[in-house]
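**Student:** Give me a model of this one.
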Amino acid sequence: MPELCYMCDKPGVTVEHVPPKCLFPEQKDAGINLRSNLITVPSCEEHNCKKSDDDEFLMVSIAGIIGNNSIGYEHYNGKIQRALKRTSYRLLEKVFLKKQFTRIGDENKFIDVLWGTPDYKRLIDCFTHIAHGIHRHHFKVNFEGTTKALLGFLHTNVPNPKVFKAFIKEKAALELADKTKHGDNPSVFYYQYTEPDQFGIFLVKLCFYQNVDVYISYMPSTAEKPFHLGFELIRSGMETVVTLGDKEFRFNSKSDSKNP
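**Tutor:** Next comes the predicted model:
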């Protein structure tokens, strides 16, 4: 009898790569084997075969981000360019809800940068599936509860979300400082888990191409509902300063409200 799917109670009749195999460059593009010992989990057909389009969407969304390592760059200029040309660049319409090109440099030496508004909901769905798969692989059991994702690689100028993202990144950095980085191909992907907090909530950091950071919090169904006075004050709209180590994070700042 097959094991259960990593996402549901159906039989795991197929094998799912987490993260998707397409995120790992082929040897002909990277020059080295980056597809050794990839993480796999049992999956039903619904949660594997029917999400191939999502896998390709995720690959195009994150491999070409400015700041990625050379592996991401080679992957973007290899397999991803082939995928874009195969679809006559229609694949970009699925990645960006709004997009535009900006040319950086002069007429002799330049780079065209594509930027815009990504399909945020679809990205969240992709990373949520990966988080469930990594949990199954790491702890050998399916996760039961709720998850929440924070995409550290996306940028916003909205004050509170911007400060909250900085707070989570700093908190994760402190808690993960001595934690093992798991994954046999860390130049493409690795993950780290924090210890559960006093409420039973814990976090995983997913890192792709050494620049794309995603933080997923897990709240098990058995966990206690968390309470943090500072964040209750933030939700009420009060100006609040949260201290973490030697850093301060200011929410609902009156100075921000004065800006146009």
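**Student:** C-alpha only now, for contacts and for neighbours.
**Tutor:** Fine.
**Student:** mind listing what the residue most central in space within the chain touches?
**Tutor:** Residue closest to the mean C-alpha point of the chain, counted by C-alpha atoms, centre = their mean, is Val214 at 3.3 Å. Contact analysis of Val214 by C-alpha atoms under 8 Å, 6 or more residues apart in numbering lists Phe127, Ala149, Leu150, Leu151, Gly152, Phe153, Lys205, Leu206, Cys207.
**Student:** Val241 too?
**Tutor:** Neighbouring residues of Val241 by C-alpha under 8 Å, 6+ apart: Gly230, Glu248, Phe249, Arg250, Phe251.
**Student:** Now show me the structure for the sequence below, then we'll compare the two:
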Amino acid sequence: MTNTCYMCSKPATSREHAPPRCLFPALKYSLNGKDQRVNMIVVLACDEHNGDKSADDQYLMHILPMSFGLNEVADHYFQTKVQESISSNIRLTKSLAGSAVQVKVHDLAKDEWTQTLAFKVDTERLMGVLEMNARAIYFHHHKSKLTTKLSSRANFTLLENSLRLNDLLNQVMSVGEKMLDEVGAERHGANPDVFFYRIARVGNLELLEFTFYGTSRILFDIDHNVVQQV
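**Tutor:** Have a look, this model is predicted:
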């Protein structure tokens, strides 16, 4: 078990950063000269679950820092490294430009609506790579593999033409955050301006929450009653 991949039973051949290293600004692109690539989380991985997903990691880097209402670290990273990378990817540039639409975003905490731009993204691909990182973080945190089913939701994804369902999604996210607050779930991660996580289990339900760049959150529900082969 100790020498096998965090995702499968294959022998580990390398170490995988979780979350991907590319989400953390290198010193060249960091805000105020602060190194955000220190004490990063790594797990054992096989070739299939490390090198083969590098393109998905890059996709995550392009999408996450452009979300609405992020911190200064994300804004600076997007204006420098991310825009530089996007501009060199003609296919991605055309895809984002062609899918831009005006949307209204509801801040539940302030009960305020804001008009902004949204881009259509490959949600399946986006959530797929995030769920792989959830299994990596679980492996790092518990020193055991996650072999149960998990579901996920994010506060930076919107359903087109459905304000009610988007509000409902945000409410579910808020409930999860409050549950983690109530049980005193600690923040983990040496670079919290970029990423930190919280995790807690009550009975057979476990919640794992990722926070990127201050405000972008992904909540994973882990049902330990349901076992699946990974």
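**Student:** The residue nearest to the centre of the first structure is in what secondary structure piece?
**Tutor:** According to DSSP states H and E, Val214 of the first structure maps onto strand 212-220.
**Student:** what about that strand, how far off from the second structure?
**Tutor:** For strand 212-220 of the first structure, the mean deviation from the second structure after alignment is 1.1 Å (mean C-alpha distance after the TM-score superposition for the first structure).
**Student:** Name the residues of the next helix or strand after that strand that are buried.
**Tutor:** Downstream of strand 212-220 of the first structure, the next assigned helix or strand under DSSP H and E is helix 229-235. Buried residues in helix 229-235 of the first structure, counted by 16 or more other C-alpha atoms under 10 Å: Gly230, Ile234.
**Student:** what do you get for stretch 48-56 of the second structure?
**Tutor:** His49, Asn50, Asp56.
**Student:** quick one, strands of the second structure?
**Tutor:** For the second structure, the strands defined by DSSP state E cover 14-17, 42-45, 101-107, 112-118, 148-154, 195-202, 205-212, 216-227.
**Student:** which other helices and strands contact the fourth one?
**Tutor:** With contacts defined as 3 or more C-alpha pairs under 8 Å, 6 or more residues apart in numbering; DSSP states H and E, the secondary structure elements packing on strand 112-118 of the second structure are strand 101-107.
**Student:** Kindly report the same for the third one.
**Tutor:** Counting by 3+ C-alpha pairs under 8 Å, 6+ apart, the packing neighbours recorded for strand 101-107 of the second structure are strand 112-118.
**Student:** so where do the helices sit in the second structure?
**Tutor:** Along the second structure, counting by DSSP state H, helices occupy 54-63, 72-77, 83-87, 90-99, 123-142, 163-182.
**Student:** Give the aligned range of the fifth one in the first structure.
**Tutor:** So that's helix 123-142 of the second structure. Following TM-score structural alignment, the aligned partner range for helix 123-142 of the second structure in the first structure is 120-139.
**Student:** Off-centre distance for that stretch?
**Tutor:** Centroid separation for stretch 120-139 of the first structure versus its chain: 8 Å, with C-alpha atoms, centre = their mean, to the nearest Å.
**Student:** likewise stretch 242-250 of the first structure?
**Tutor:** Relative to its chain's centre, stretch 242-250 of the first structure lies at 24 Å (C-alpha atoms, centre = their mean).
**Student:** What residues sit buried inside that stretch?
**Tutor:** For stretch 242-250 of the first structure, the neighbour count (16+ other C-alpha under 10 Å) marks Arg250 as buried.
**Student:** Also stretch 27-38 of the first structure?
**Tutor:** Neighbour-count burial for stretch 27-38 of the first structure [16+ other C-alpha under 10 Å]: Ala30, Leu34, Arg35, Leu38.
**Student:** returning to that earlier point: so which of the strands of the second structure is nearest Asn89 of the second structure?
**Tutor:** Nearest of the strands of the second structure to Asn89 of the second structure, taken as C-alpha to C-alpha: strand 112-118 at 19.0 Å.
**Student:** So what does Leu176 of the first structure match up with in the second structure?
**Tutor:** When the second structure is aligned by TM-score structural alignment, Leu176 of the first structure is paired with Leu180.
**Student:** Contacts only, for that match.
**Tutor:** By C-alpha under 8 Å, 6+ apart, the residues touching Leu180 of the second structure are Arg198, Ile199, Ala200, Leu207.
**Student:** Would you check how far apart it and Asn161 of the second structure are?
**Tutor:** Remark: distance between Leu180 of the second structure and Asn161 of the second structure (C-alpha to C-alpha, to the nearest Å) = 31 Å.
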